[in-house]
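Peer 1: Structure of the sequence below:
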Amino acid sequence: MNLSMISASVTMGQLQKKLDTLAHNISNTNTTGYKRRESTFSDLLFRQVNNQTDTRYETGRMTPNGIRVGAGAKIAQTAIRLDQGSIIETGRQLDFAIAERDHFFEIGTTEGGVETSYLTRDGAFYLSEDPANPQSLTIVNSSGNYLLDGNGQRFSLPMNFTDLTLSSNGDLQATLNDGTTEELGQINLIRVLKPQVLEALGDTNFRFPDDLAALGLVDEDVFEQVPGNEGRLIQSAIEGSNVDIAKEMSELMNTQRHYQFNARAISMADEMNGLVNGIRR
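Peer 2: Now for the predicted structure:
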């Protein structure tokens, strides 16, 4: 296999990975709280071929001497982009949209008998019976996991509430059927300072690596807890995906053209090999 085939075939494999990322973005255009991903490329190793032995003939040249022969390109990073998605009004009291780009809800769950948590931008919540108090309700997401308050605890709502209100400082208040109100607690938000260390769990959910120290980081470098105060949380609304379908389709077509170009390079190299092999004395 000649050098042009090697370079083109390696690049095609990496372009396929970018096509997969673009397809994933496009398929989640209508997914609540989805954050798009973006692939960037870098060159692989190359070698310098100095085919001009007499440097006098290189005088006045504006480019490096000789020819740089590379082995193609690779995906350097597939980064998550936390740009704000559109705010969609729903009219549901249990829908909350985050209006800050790097903030997340904290969701509590149990894995192997151990209490743990993860992050999400999906603000569509529901009511479920509180396992710690069967006479109360709690707020859960579509997977049945709990929305956490500022103390890292699940919310507890009385059975006889009639209305749920988010105050300007992020506190939830329940109005009971006798007209009185009860403070339920403040919604906890996590501000992510280094989004590229997040591990994707699927369904727009993320978590931090178990061992941040191995990355040379401490908790304070990666995230901080912030109150869900006014301007960050909007009740009766959800955040849509931040995927720009027009931009993604344009990038998809450009990537397909690059893929076709490299495929054509392999075909041309094969044709040239055929011509050379067909030469007879």
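Peer 1: going forward, measure contacts and count neighbours with C-alpha atoms only.
Peer 2: Noted.
Peer 1: Quick check: the gap between the spatially most central residue of the chain and residue 40.
Peer 2: With distances taken as CA atoms, centre = their mean, residue 80 lies nearest the centre of the chain, 3.6 Å away. Separation of residue 80 from residue 40 (CA to CA, to the nearest Å): 11 Å.
Peer 1: Could you do residue 183 as well?
Peer 2: When residue 183 is compared with residue 40 (using CA to CA), they lie 47 Å apart.
Peer 1: Residue 48 now?
Peer 2: Residue 48 is 25 Å from residue 40, by CA to CA.
Peer 1: do residue 21 as well
Peer 2: From residue 21 over to residue 40 (counting by CA to CA), the distance is 11 Å.
Peer 1: So for the two, which sits in the more crowded spot?
Peer 2: Neighbour totals were compared for residue 21 and residue 40, and residue 21 leads with 18 against 11 (other CA atoms under 10 Å).
Peer 1: Pretty sure that one sits in a helix.
Peer 2: Yes: using DSSP: H, G, I helix; E, B strand; the rest coil, the assignment for residue 21 is a helix.
Peer 1: And this one, please, so the two structures can be compared:
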Amino acid sequence: MIDALYIATSGLQSQQTQIDTLSNNISNMQTPGFKSQRVSFGDIAVISPAEVQAGLSPQHTGAGTEITSTSSVFSQGQMSQTGNTWDIGIQGEGFLEVVDGNNNHLYTRDGQLHVDSGGYLATTTGNRLAQDIQIPPDASNIQINQNGQIYATVGNSTSQTLLGTFELSTFPSAEGLQSVGSNNYMPTQASGDPSVGKPNDSGVGSILQGSLEGSNVDMVSEMSTLVIAQRAYQLNARVLQASDQILDTINNLRQ
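Peer 2: Prediction:
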């Protein structure tokens, strides 16, 4: 019965992680560029040392479940028009590279940009684009084409000036990126190193000015999976309670 306690406990911990992940997905349904996360489970197997020492073929005994990984799903979110100058929607697999306050290079799909106090393009969290694109304070009539080129009329000039060009980064396996919060991701060995390209390059994607990519969270799918996870949590709690009651009965019999 001791084994039942450990098995039920592992189930409770795993389902709690599942519930937390699903709840985070649902709470970010309206977050631009947010990518839903999925939890992968694995079985815990125990091998008897006595069987190994005796030269017997070891039998794997189930000892519960564990979380093997939590990964993001990078399917395309729906585009919506905002009309805002610095809102850019990414159609395709590319990421914007940004630099945080600790000089870490992170990657995001959130295209809600603005011009910060230094004149540089930055995200809503204050992270500047790694390209250090600076916008003159007297820039007007700003146009961003699908190739990522930023044109504007500067000062009293009657012609448009190229202020910079957006770059997009792609990964061999984006599912291996590690979420670090605030809609930002960090490369890992599983994701591979980033490749930098221009918008509209093959496999990189294009940029739409005045649009934002919405969250790819499917409310129906998330809610149905959440109900299943809550039911699984309750069942594991019942197993834990029943095991405790049986152990209590056994202890009373010995007295």
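Peer 1: Aligned to the residue nearest to the centre of the first structure, what sits in the second structure?
Peer 2: Alignment note (TM-score structural alignment): residue 80 of the first structure maps to residue 72 of the second structure.
Peer 1: which residue packs closest to that match, ignoring adjacent ones?
Peer 2: Nearest-residue entry for residue 72 of the second structure: residue 37, 4.2 Å, with adjacent residues in sequence omitted and distances by CA to CA, 6 or more residues apart in numbering.
Peer 1: from memory the one you found sits against residue 73, does it?
Peer 2: Yes: at 5.8 Å, residue 37 of the second structure counts as touching residue 73 under the criterion of CA atoms under 8 Å.
Peer 1: what residue of the second structure matches up with residue 71 of the first structure?
Peer 2: Per TM-score structural alignment, residue 71 of the first structure is aligned with residue 63.
Peer 1: May I ask which helix or strand encompasses its match?
Peer 2: Following DSSP states H and E, one finds residue 63 of the second structure within strand 60-72.
Peer 1: where do the strands sit along the stretch 101-250 of the second structure?
Peer 2: Taking DSSP state E, counting those that start in this stretch as the test, the strands found in the stretch 101-250 of the second structure are 105-108, 113-115, 121-123, 128-129, 139-144, 149-154, 160-165, 168-170, 178-181, 184-186, 195-197, 206-209, 211-213.
Peer 1: which strands and helices sit next to the third one?
Peer 2: With contacts defined as 3 or more CA pairs under 8 Å, 6 or more residues apart in numbering; DSSP states H and E, strand 121-123 of the second structure has these neighbours: strand 113-115, strand 128-129.
Peer 1: In the first structure, what stretch matches that strand?
Peer 2: Going by TM-score structural alignment: strand 121-123 of the second structure matches residues 139-141.
Peer 1: Please determine how far the residue nearest to the centre of the first structure is located from residue 35 of the first structure.
Peer 2: Taking CA to CA, one finds residue 80 of the first structure at 7 Å from residue 35 of the first structure.
Peer 1: swap in residue 206 of the first structure?
Peer 2: 11 Å.
Peer 1: ok, now residue 278 of the first structure?
Peer 2: Residue 278 of the first structure is 54 Å from residue 35 of the first structure, where distance means CA to CA.
Peer 1: What of residue 259 of the first structure?
Peer 2: Relative to residue 35 of the first structure, and taking CA to CA, residue 259 of the first structure is found at 26 Å.
Peer 1: same question, residue 136 of the first structure
Peer 2: Taking CA to CA, one finds residue 136 of the first structure at 34 Å from residue 35 of the first structure.
Peer 1: Looking at the two, which is more packed in?
Peer 2: Taking other CA under 10 Å, residue 136 of the first structure and residue 35 do not tie; residue 35 has more neighbours (22 against 16).
Peer 1: Once you drop chain neighbours, what's closest to the equivalent of residue 153 of the second structure over in the first structure?
Peer 2: In the first structure, residue 153 of the second structure lines up with residue 175, judged by TM-score structural alignment. Using CA to CA, 6+ apart and skipping the chain neighbours, the partner closest in space to residue 175 of the first structure is residue 181 (4.4 Å).
Peer 1: For the one you found, list the residues it contacts.
Peer 2: By CA atoms under 8 Å, 6 or more residues apart in numbering, the residues touching residue 181 of the first structure are 173-175.
Peer 1: Put the buried members of those into a PyMOL selection.
Peer 2: In PyMOL, this line selects whichever of the contacts of residue 181 of the first structure come out buried by 16 or more other CA atoms under 10 Å:
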select buried, resi 173+174+175
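Peer 1: how about the contacts of residue 181 of the first structure in TSV, adding distance to residue 92 of the first structure?
Peer 2: Output for the contacts of residue 181 of the first structure, formatted as TSV (distance: CA to CA, whole Å):
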residue	distance to residue 92 of the first structure
173	15
174	14
175	16
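Peer 1: still contacting in the second structure, which of the contacts of residue 181 of the first structure?
Peer 2: Contacts conserved in the second structure for the contacts of residue 181 of the first structure, counting by both residues aligned by TM-score structural alignment, their matches' CA atoms under 8 Å: 173-175.
Peer 1: and the gap between the aligned residue in the first structure for residue 177 of the second structure and residue 188 of the first structure?
Peer 2: In the first structure, the residue paired with residue 177 of the second structure is residue 198, using TM-score structural alignment. According to CA to CA, residue 198 of the first structure and residue 188 of the first structure sit 18 Å apart.
Peer 1: Same question for residue 3 of the first structure.
Peer 2: From residue 3 of the first structure across to residue 188 of the first structure, the span is 56 Å (CA to CA).
Peer 1: Over to residue 81 of the first structure?
Peer 2: As judged by CA to CA, residue 81 of the first structure and residue 188 of the first structure stand 22 Å apart.
Peer 1: Ok, residue 125 of the first structure next?
Peer 2: Here residue 125 of the first structure is placed at a distance of 14 Å from residue 188 of the first structure (CA to CA).
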